[in-house]
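Novice: Prediction below, plus the sequence it came from.
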Amino acid sequence: MPKLAANLSMLFTELPFIERFGAAAKAGFKGVEYLFPYAYDAQEIKQELDKHGLTQVLFNLPAGDWDGGERGIGANPERVNEFRAGLEMAISYARVLGCDQINCLAGIQPEKFSEQEAEATLVANLKYAAKALNEEGIRLVAEAINTRDIPGFVLNNTKQGLSILEKVGSSNLKIQYDIYHMQIMEGDIAPTLSEHIESIGHIQLADNPGRHEPGTGELNYKFLFQHIDSIGYDGWIGCEYKPLTTTEEGLTWLKSHGA
């Protein structure tokens, strides 16, 4: 069974953020991830990780005005300096939290620029970030997100992600493969994982439709967990789903899926 990390931006949201670490540990999770740590003191988060024996698995680079609808700045030619400043902030948090993997959100296609200009900016930013993070012993991943939930998202399928990896040309950049997003965009989950597992640095899950916990939709996660083990993936899988009812009630899937 793969290692499962609780996504604290989606799970235990009935609790204040800092209290979610203890709730995740109590539920049996050994690792945590979330969107961003930057609104909190890094030492305060570190105390919670240590107190509950949790691994900080992943968080995202700063992604612009999230509450205002921005979903990343990695592909915006006007935001390169902001991207680099955010990278430095992310590194400072990762050092404290012991986090060895950070995700880049490409963002929504900027209206003022062409798709080619956006992709060129993303490639350049990823080259810069992969090099800087490599010097810190931190891996960079980039996530493809479906265009139904986030219309216009620049990076939105596996083929495009692989093309970006090739253009960046760094061994320190991998794909963050979100099963939910890729089920919407392309399906064929198990064969895609098999063919490209060496290019995948992190996996996330949710069922479809609804983005709820495994067992609520069309995906056969019992099969997928066995498949992921069989192809040799030894990283974490982030549970980035919206509980159908409450987090606690929804956690019954862990037992039914042998987690």
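Specialist: Thanks, I have the structure now. Numbers count the residues shown, from 1 in each chain.

Novice: hey, let's count contacts and neighbours off CA atoms from now on
Specialist: Noted.

Novice: close enough to count as contact, Leu224 and Asp188?
Specialist: No. Counting by Cα atoms under 8 Å, Leu224 does not reach Asp188; the two are 11.3 Å apart.

Novice: the more surrounded of the two?
Specialist: Using other Cα atoms under 10 Å as the criterion, Leu224 and Asp188 rank with Leu224 on top: 15 against 11.

Novice: Where does that one sit: helix, strand or coil?
Specialist: Three-state assignment for Leu224 (DSSP: H, G, I helix; E, B strand; the rest coil): helix.

Novice: structure B:
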Amino acid sequence: MKRSEFIKSSVLLGLGATAANSVFAAGMPAAGRAEKTFNLDYAPHAGMFAAHAGENFIDQIKFMHDQGFRSIEDNGLMKRPVALQEEIGNTLAKLNMTMGVFVVDKGGNGANTLAAGKKEYIDIFLNGCRQAVEVAKRVNAKWATVVPGDFERALPIGIQTGNVIEALRRGAEILEPHGLIMVLEPLSDTPNLFLRHSDQTHLICKGVNSPSCKILYDIYHMQKNEGNLITSMEKCWDEIAYIQIGDNPGRKEPGTGEINYRNVFKYIDSKGFKGVLGMEHGNAMPGKEGELALIKAYREADKFK
């Protein structure tokens, strides 16, 4: 499952009286009666609770808050209308919630690769960084996902790495004055991707040498690419600024695959991590039943203390 599958548009009316009654009947708290928070700061995304809250993203955010979540993430935020971005920001502020990552638009994804060192690709990336600064202001965001793109196989790997570092340095110069951090995400979607491993990403962050260039450690992708999760996280911990979740196989909620998430969460907590853990995965089951099961899964995995 790729990131694009998580990006959903907000086009329908929100939660009405009938939906609210359904939520209450399903055993969920009524509006304004928030459940207790979690030990760690888990962040759902748009569409994850649409069966309960309706298709309106603002109503979904309110529902997330009622279930005890205190952050969200929204990969497709940059593609949303400015008015909706502002409404999202205002809603988060009123609920004292945090915006997690959004994806820098055209940030070197796919064939538009920073590894090539081509001016036209770098210009697209830098323009995305400038736009990201403005979007971040509307929602008080601190992190933005960047993926360098595919390998440029006509060039030696060292030259590609140098090209990526140089492009990211220029991006960091745009972001740093605004306190916005690009988080580099090694992925497992295809072997054509330049950035695939945590140690490689750690090296690049050291090369960029900026507080605005850190690692997004996606547990699902790293389980697929390298395994040995806690050991690999420990080795690159000093550069990790953001974490994402998804069990493997299947990329669904904790407890649906092979990862011992309670133990992984215990390790993350032991490091004193106070950042956001994005729930970048699908629901194992559809509908309201699946949404309730997902919440229960997080309550169970969060029992590490």
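Specialist: Perfect, I can see it now. Being a predicted model, the structure only gives us computed values, none of them experimental.

Novice: Got a TM-score for the pair?
Specialist: Superposed pair, TM-score by TM-score structural alignment, normalised by the length of the first structure: 0.87. Supporting alignment: 253 aligned residues with a Cα RMSD of 2.4 Å.

Novice: Map Gly250 of the second structure across to the first structure for me.
Specialist: Using TM-score structural alignment, the equivalent of Gly250 of the second structure in the first structure is Gly210.

Novice: For its match, list the residues it contacts.
Specialist: Contact analysis of Gly210 of the first structure by Cα atoms under 8 Å, 6 or more residues apart in numbering lists 217, 242.

Novice: Mind doing that once more with 10 Å?
Specialist: 180, 216-217, 241-244 (Cα atoms under 10 Å, 6 or more residues apart in numbering).

Novice: so which strand or helix has the residue located most distally from the centre of the first structure?
Specialist: Using Cα atoms, centre = their mean, the residue of the first structure lying farthest from its centre is Lys112. It sits 27.3 Å away. Using DSSP states H and E, Lys112 of the first structure maps to neither a helix nor a strand.

Novice: and what of Leu58 of the first structure?
Specialist: strand 55-60.

Novice: Ile102 of the first structure corresponds to which position in the second structure?
Specialist: By TM-score structural alignment, Ile102 of the first structure lines up with Ala144.

Novice: Next: Tyr93 of the first structure.
Specialist: Under the alignment (TM-score structural alignment), Tyr93 of the first structure maps onto Val135.

Novice: Assess the claim that its match and Gly76 are in contact.
Specialist: No. Using Cα atoms under 10 Å, Val135 of the second structure makes no contact with Gly76, being 11.2 Å away.

Novice: measure the match of Gly250 of the second structure to Gly98 of the first structure for me?
Specialist: Distance from Gly210 of the first structure to Gly98 of the first structure, counting by Cα to Cα, to the nearest Å: 33 Å.

Novice: Tyr233 of the first structure too?
Specialist: Distance from Tyr233 of the first structure to Gly98 of the first structure, by Cα to Cα: 21 Å.

Novice: So between the two, which is more surrounded?
Specialist: Tyr233 (20 against 15).

Novice: can you tell me which residues contact Trp253 of the first structure?
Specialist: 213-216, 221, 259.

Novice: go again using 8 Å as the cut-off
Specialist: With Cα under 8 Å, 6+ apart, Trp253 of the first structure has these contacts: 213-215.

Novice: same thing with Phe102 of the second structure?
Specialist: 73-78, 143-145.

Novice: Out of these, which are shared with the first structure?
Specialist: Of the contacts of Phe102 of the second structure, the contacts whose aligned counterparts also meet in the first structure (both residues aligned by TM-score structural alignment, their matches' Cα atoms under 8 Å) are 73-77, 143-145.

Novice: one step back: distance from the chain centre to the strand holding Leu58 of the first structure, please.
Specialist: Strand 55-60 of the first structure sits 9 Å away from the centroid of its parent chain (Cα atoms, centre = their mean, to the nearest Å).

Novice: repeat for stretch 48-58 of the second structure
Specialist: Using Cα atoms, centre = their mean, the offset of stretch 48-58 of the second structure from its chain centre is 18 Å.

Novice: got it, and stretch 215-232 of the first structure?
Specialist: Distance, centroid of stretch 215-232 of the first structure to centroid of chain: 18 Å (Cα atoms, centre = their mean).

Novice: likewise stretch 88-103 of the first structure?
Specialist: 14 Å.

Novice: quick one on the thing from earlier: which secondary structure elements does the helix or strand just after the strand holding Leu58 of the first structure sit against?
Specialist: Going down the chain from strand 55-60 of the first structure, the next helix or strand is helix 80-97, by DSSP H and E. Contacts defined by 3 or more Cα pairs under 8 Å, 6 or more residues apart in numbering; DSSP states H and E place helix 80-97 of the first structure against helix 42-51, helix 115-134.

Novice: among those, which is the most enclosed?
Specialist: helix 115-134 (a mean of 20; mean count of other Cα atoms under 10 Å).

Novice: now what about that one, what contacts it?
Specialist: 74-77, 80, 83-84, 87, 91, 106, 109-110, 139-140, 154, 164, 167-170, 172-173.

Novice: Of those residues, just the buried ones, PyMOL syntax please.
Specialist: This is the PyMOL syntax for the buried subset of those, where burial follows 16 or more other Cα atoms under 10 Å:
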select buried, resi 74+75+76+77+80+83+84+87+91+106+109+110+139+140+154+164+168+170+172+173
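
Novice: Can you tell me the closest non-neighbouring residue to Leu155 of the first structure?
Specialist: In space, Leu155 of the first structure comes closest to Ala144 once its chain neighbours are excluded; the distance is 4.9 Å by Cα to Cα, 6 or more residues apart in numbering.

Novice: I'd guessed that neighbour sits against Leu162; true?
Specialist: No. Assessed by Cα under 8 Å, Ala144 of the first structure is found out of contact with Leu162, at 10.3 Å.

Novice: quick one: common contacting residues for these two?
Specialist: The overlap between the contact sets of Ala144 of the first structure and Leu162 (Cα under 8 Å, 6+ apart) consists of Ile175.

Novice: who has more neighbours, those two?
Specialist: Neighbour count, other Cα under 10 Å: between Ala144 of the first structure and Leu162, Ala144 has more, with 25 against 16.

Novice: That one matches what in the second structure?
Specialist: So, by TM-score structural alignment, Ala144 of the first structure is matched to Pro186.

Novice: ok, now which ones touch that match?
Specialist: Contacts of Pro186 of the second structure by Cα under 8 Å, 6+ apart are 147, 195-198, 201, 216-218, 221-222.

Novice: Is it within a helix or a strand, and which one?
Specialist: Here Pro186 of the second structure is assigned to no helix or strand, by DSSP H and E.
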